[in-house]
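Asks: just coords:
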């Protein structure tokens, strides 16, 4: 499989706000804005940011609002490194009480209903032997994503804006070394398209070792707009001393965003790592925080 075989179409600048193509186009702009913010010595004004993006302030403001619903100044605050520390101080979810307080059932993806099934130990050991996996790249609010599905549901989501499509393909396909793969753009868009629009029921088909599955279950208890530490997750699954192993399992999550590994951060408030690039993780946390604040 070559990079060219899965190279996504260029974003369509004329897409209507509110659909995933428009969101993906806006994320490409946000990615550039993140780079500008990171390289600046001080906070940037609207005029500064717009100039660096080679856009008029009014047009830049409109695109920002269409994507995230807050001003560029406010969103810039969400993108700073200190935002993770603020989340830790004010929206730190203790996983043992999340279900009791009702947090983990709210604010996921609007009214999205998520169900999932883990592959059996035999299926896991077989490396996908006899399994047909359909795939395609689709636009998402966080840039293009490689999405893979089985007959039972979505089995992989990889964001390619930072890693590139070829590296994402090699990473995801290697998890099922004996599976057969078929490109099926229509099927993927029909199944995965509603996921990023926050509509309907979504089925996941998870491939992972028992320890990894436990970690991913804990991640599902972190509500949108909140965070938990790797230590919290370790305690939740009864493996207090296995923080490093938890971090590895978080990074191996095959269905990014839906199983929200981006909501796991360090005790210090640092973001830690993210398998598909820290700019994507920061954008996800900022995007969710803005929406949580607007409720």
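Replies: Now that the structure is in, tell me what you want to look at. As the structure is a computational prediction, the values presented were derived from the model and not from experiment.
Asks: from here on, contacts and neighbour counts on C-alpha atoms
Replies: Will do.
Asks: can you give me the strands in the chain?
Replies: 113-118, 132-140, 143-150, 153-159, 180-183, 201-206, 228-229, 264-265 (DSSP state E).
Asks: Can you add distance to residue 61 and give the ones you listed back as CSV?
Replies: Converted to CSV, those look like this (distance: least, C-alpha to C-alpha, whole Å):
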stretch, distance to residue 61
strand 113-118, 32
strand 132-140, 20
strand 143-150, 19
strand 153-159, 25
strand 180-183, 37
strand 201-206, 33
strand 228-229, 32
strand 264-265, 30
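Asks: Can you mark which positions in stretch 241-260 are buried?
Replies: Neighbour counts over stretch 241-260 (16 or more other C-alpha atoms under 10 Å) mark 242-243, 245-247, 249-260 as buried.
Asks: oh sorry, the question was meant for stretch 141-160
Replies: Result for stretch 141-160 [16+ other C-alpha under 10 Å]: buried residues 141-150, 153-160.
Asks: okay, now residue 38: neighbour count?
Replies: By other C-alpha atoms under 10 Å, the residues close to residue 38 number 15.
Asks: Could you check how far the residue nearest the centre of the chain is from residue 267?
Replies: Centroid check for the chain by C-alpha atoms, centre = their mean gives residue 257 as the closest residue, at 3.0 Å. Distance, residue 257 to residue 267, by C-alpha to C-alpha, to the nearest Å: 21 Å.
Asks: okay, now the one to match up with it:
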């Protein structure tokens, strides 16, 4: 296993703990000394690790990201999304161009829950925590973050592809994760969902890296402005985290809610992408 990824995974856990602490205590505006004491690191080491990973210090994150990011960027999200949808596929700002082409299962494969489909899966490390990834010859078919509960994440994956032939290979899984998170290679996604769900997941690919939007904007983008609840349900059913960026969608109020792999991770992903964009 790559030592760099192991270190990044440990750093992620520490940052996640800091984010959770800031989220619970932002009204008190805790000092860097208070935060470093809580995390059990010297403040200088904490500042260095946090800034290396996120791009700002914990206090800058507290003041500029945690409290203000969602509300400030939400004001512009509709125009950003509309502009993205108007662009051609050659636009370098689109995640679709960087990563993903979605391939839906056939109606027969959907009905049979993956029968006669061979899926390789395994566990590995990413900069955002340990993950379970699965893939077929046609593309990535699952990507979820573990958070110390392998049984639950595997059960969710197995339920989705209950009749598929599963082959565990952690080495190949880590190679896939390296190519996604380190090498930034392009991937096809082999997804199992209804036509409506797949259309929503495709719409998510139009959200530019480093920006956010709302469930209402996604509903508007597919010409179903009254289908916000159905859109939210489809987004919540996304089984390929990160590559299909459901973390970039917020409630109209700007609330960070409804992320399958943890609110802290959602905040980190949004902040990371905004600061690295």
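Replies: That came in fine, so what should we check first? All of these numbers come straight from a predicted model, not from anything done at the bench.
Asks: hang on, the earlier thing: among the strands of the first structure, which comes closest to residue 50 of the first structure?
Replies: strand 143-150 (20.2 Å; C-alpha to C-alpha).
Asks: Quick one: the residues in the second structure that that closest one pairs up with.
Replies: The aligned range for strand 143-150 of the first structure in the second structure is 129-136, by TM-score structural alignment.
Asks: And residue 255 of the first structure, what's its match in the second structure?
Replies: Aligned counterpart of residue 255 of the first structure in the second structure: residue 240 (TM-score structural alignment).
Asks: I'd say its match and residue 144 touch.
Replies: Yes: between residue 240 of the second structure and residue 144 there is a contact under C-alpha atoms under 8 Å: 6.5 Å.
Asks: Counterpart of residue 58 of the first structure over in the second structure?
Replies: With the correspondence set by TM-score structural alignment, residue 58 of the first structure lines up against residue 44 in the second structure.
Asks: what's next to the lengthiest helix in the second structure, contact-wise?
Replies: If you go by DSSP state H, the second structure has its longest helix at helix 3-25. Helix 3-25 of the second structure is contacted by residues 30, 35, 39, 49-50, 58, 62, 66, 125-130, 264-265, 268 when judged by C-alpha atoms under 8 Å, 6 or more residues apart in numbering.
Asks: Off-centre distance for it?
Replies: 16 Å (C-alpha atoms, centre = their mean, to the nearest Å).
Asks: cool, stretch 142-159 of the second structure as well?
Replies: Relative to its chain's centre, stretch 142-159 of the second structure lies at 15 Å (C-alpha atoms, centre = their mean).
Asks: just stretch 36-43 of the second structure next, same as before
Replies: Centroid separation for stretch 36-43 of the second structure versus its chain: 27 Å, with C-alpha atoms, centre = their mean.
Asks: Mind listing residues that contact it?
Replies: The contact list for stretch 36-43 of the second structure (C-alpha under 8 Å, 6+ apart) reads 14, 17, 18, 32, 33, 35, 46.
Asks: quick one: what's aligned to the fifth one in the first structure?
Replies: Going back to what we said before, that points to residue 33 of the second structure. Using TM-score structural alignment, residue 33 of the second structure pairs with residue 47 in the first structure.
Asks: ok, the closest residue to its match other than its chain neighbours to residue 50 of the first structure distance?
Replies: Leaving aside its sequence neighbours, residue 47 of the first structure sits nearest to residue 57 (C-alpha to C-alpha, 6 or more residues apart in numbering; 5.6 Å). Residue 57 of the first structure sits 5 Å away from residue 50 of the first structure, taking C-alpha to C-alpha as the criterion.
Asks: Now for residue 96 of the first structure: which residues touch it?
Replies: residue 236.
Asks: After alignment, which residue of the second structure pairs with it?
Replies: Applying TM-score structural alignment, one finds that residue 96 of the first structure aligns to residue 82 in the second structure.
Asks: distance of that match from residue 43 of the second structure?
Replies: Residue 82 of the second structure is 42 Å from residue 43 of the second structure, by C-alpha to C-alpha.
Asks: in the second structure, what residue sits furthest out from the centroid?
Replies: Going by C-alpha atoms, centre = their mean, the residue of the second structure most distant from its centre is residue 33, 30.6 Å out.
Asks: the helices in the stretch 101-250 of the first structure, which residues?
Replies: 121-125, 165-173, 185-197, 210-219, 230-236, 243-251 (DSSP state H, counting those that start in this stretch).
Asks: number of nearby residues for the aligned residue in the second structure for residue 268 of the first structure?
Replies: Residue pairing (TM-score structural alignment): residue 268 of the first structure is matched to residue 253 of the second structure. Residues contacting residue 253 of the second structure under the criterion other C-alpha under 10 Å number 10.
Asks: so what corresponds to residue 128 of the first structure in the second structure?
Replies: Residue 128 of the first structure maps onto residue 114 in the second structure, with residues paired by TM-score structural alignment.
Asks: Contacts only, for its match.
Replies: 161, 162, 163, 164.
Asks: what's the distance between the residue nearest to residue 163 of the first structure when sequence neighbours are not counted and residue 164 of the first structure?
Replies: Computed as C-alpha to C-alpha, 6+ apart, the closest residue to residue 163 of the first structure that is not its neighbour in sequence is residue 276, at 6.3 Å. Distance of residue 276 of the first structure to residue 164 of the first structure, computed by C-alpha to C-alpha: 9 Å.
Asks: and what of residue 33 of the first structure?
Replies: From residue 33 of the first structure to residue 164 of the first structure the distance is 19 Å (C-alpha to C-alpha).
Asks: Settle it for me: which of the two has more neighbours?
Replies: residue 33 (19 against 15).
Asks: What residue in the second structure is paired with that one?
Replies: Under TM-score structural alignment, residue 33 of the first structure pairs with residue 18 in the second structure.
Asks: ok, residue 127 of the first structure - how many residues close by?
Replies: The burial count for residue 127 of the first structure: 16, using other C-alpha under 10 Å.
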